[in-house]
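**Q** just coords:
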């Protein structure tokens, strides 16, 4: 059996504190490590387009809404699990880059929507196929059946976490 860094950490804990139950680390530690590695991979791909993970997340969230590719800032920060201040900062930066624009509601001047610009749409339409193809390559080591099982297990874990933590 191949060993990974988490196996080494588990072994160290077993040596240091044999009565400590670290069994959850075998899953949680790997999920966290995988998340960091995937984020690093994503950052590398996105850098070629002048993006990072957070900017991609905002733009992709708007792009997948369909025309006219817009949401209210509150909807954006809820979907992305951010604070309103963090969302405002991100929208400001993306607006400066010309990939989003804030639109005032003509019927309610207090209401604002964030919309992808044509530049933002074009950027996302270039980035998404490249990013998703490179991410698909990362799964080539798994059979279709393994991938489906993996997806089911991850979905179950995510739903369970959302219930426990939310």
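**A** Done, it's in. Here the structure is a predicted model, which means the values were calculated and not measured.

**Q** contacts, neighbours, all on C-alpha from now
**A** Will do.

**Q** ok, now which ones touch the residue nearest to the spatial centre of the chain?
**A** Centroid-nearest residue in the chain: residue 57, 6.2 Å away (criterion: Cα atoms, centre = their mean). Applying Cα atoms under 8 Å, 6 or more residues apart in numbering to residue 57 gives the contacts residue 80.

**Q** Show me the contact partners of the helix or strand containing residue 137.
**A** Assigned by DSSP states H and E, residue 137 falls within helix 118-138. Residues outside helix 118-138 that contact it (Cα under 8 Å, 6+ apart) are 42, 45, 46, 49, 59, 60, 63, 98, 99, 100.

**Q** same thing with stretch 32-45?
**A** Outside stretch 32-45, the residues that touch it by Cα under 8 Å, 6+ apart are 51, 52, 53, 131.

**Q** Could you rerun that using 7 Å?
**A** 52, 53, 131 (Cα atoms under 7 Å, 6 or more residues apart in numbering).

**Q** that older thread, toward the C-terminus, what is the element adjacent to the helix holding residue 137?
**A** helix 144-165.

**Q** ok, second structure coming up, stack it against the first:
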């Protein structure tokens, strides 16, 4: 059963496609199209905070990964790439920018001289603590557009869907 939605952008696209291609089920656009548009809008809203703190999204992610590591706020470069889901090449560029800004340092690993350890500087920690607090306040503002019940239901649905996408075979 299809739930009626206000005639938003996605509903207009669906109506056009139903008219032009009545042989194709366009109902998935109702969810996927809206999620895609919502993701773009959320990204815009999140970037406001990153910009306010002079960071790109990738730099924010790196600083967060280091801060979450706990004292002494260090991770190996490869580990950082895994924690932020980017290639090691992209990670190197992010670390270079952060190092030039005085927010991180790089040193050789004691265990493996080929490996580099990246650590937060004091100014890097101060910046990410301020930026993260601001980021969470911004995310709260965005999530408060839903009722607590809606937010909880949405989180459950998204977690379930993502789990199935990440593990389509159902194996743990």
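**A** Received the coordinates, thanks. Everything numeric here is computed off the predicted structure, so don't read it as measured data.

**Q** related to what we said a few turns ago, so where in the second structure does the helix holding residue 137 of the first structure end up aligned?
**A** Under TM-score structural alignment, the counterpart of helix 118-138 of the first structure in the second structure spans residues 122-142.

**Q** Strands of the second structure, start to end?
**A** For the second structure, the strands defined by DSSP state E cover 74-76, 104-108, 116-120.

**Q** Let's have those strands in a markdown table, adding distance to residue 21 of the second structure and mean neighbour count.
**A** Listed next are the strands of the second structure as a markdown table, based on distance: least, Cα to Cα, whole Å; neighbours: other Cα atoms under 10 Å:
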| stretch | distance to residue 21 of the second structure | mean neighbour count |
| --- | --- | --- |
| strand 74-76 | 52 | 22 |
| strand 104-108 | 54 | 17 |
| strand 116-120 | 54 | 22 |
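
**Q** just checking, what residue in the second structure corresponds to residue 18 of the first structure?
**A** Using TM-score structural alignment as the criterion, residue 18 of the first structure maps onto residue 22 of the second structure.

**Q** ok, how many other residues are close to that match?
**A** Using other Cα atoms under 10 Å, residue 22 of the second structure has 11 other residues around it.

**Q** again, but for residue 65 of the second structure
**A** Counted by other Cα under 10 Å, the residues lying close to residue 65 of the second structure total 20.

**Q** Also residue 85 of the second structure?
**A** For residue 85 of the second structure, using other Cα under 10 Å, the count is 12.

**Q** Give me the distance between it and residue 78 of the second structure.
**A** Counting by Cα to Cα, to the nearest Å, the gap between residue 85 of the second structure and residue 78 of the second structure amounts to 10 Å.

**Q** ditto for residue 30 of the second structure
**A** In this view, residue 30 of the second structure and residue 78 of the second structure are 39 Å apart by Cα to Cα.

**Q** which ones are touching residue 95 of the first structure?
**A** Here residue 95 of the first structure is in contact with residue 101 (criterion: Cα under 7 Å, 6+ apart).

**Q** filter the contacts of helix 118-138 of the first structure to the buried ones?
**A** Those of the contacts of helix 118-138 of the first structure that meet the buried threshold are 42, 45, 46, 59, 60, 63, 99, 100, by 16 or more other Cα atoms under 10 Å.

**Q** ok, so of those, who is nearest residue 142 of the first structure?
**A** Nearest to residue 142 of the first structure among these is residue 42, at 19.7 Å by Cα to Cα.

**Q** counterpart of that closest one in the second structure?
**A** For residue 42 of the first structure, the aligned position in the second structure is occupied by residue 46, per TM-score structural alignment.

**Q** Which ones among the buried ones among the contacts of helix 118-138 of the first structure map onto helices?
**A** Of those, the ones assigned to helices by DSSP state H are 42, 45, 46, 59, 60, 63.

**Q** Now distance to residue 127 of the first structure too, for these, in CSV please.
**A** Compiled in CSV, those are given as follows (distance: Cα to Cα, whole Å):
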residue, distance to residue 127 of the first structure
42, 11
45, 9
46, 7
59, 11
60, 10
63, 12
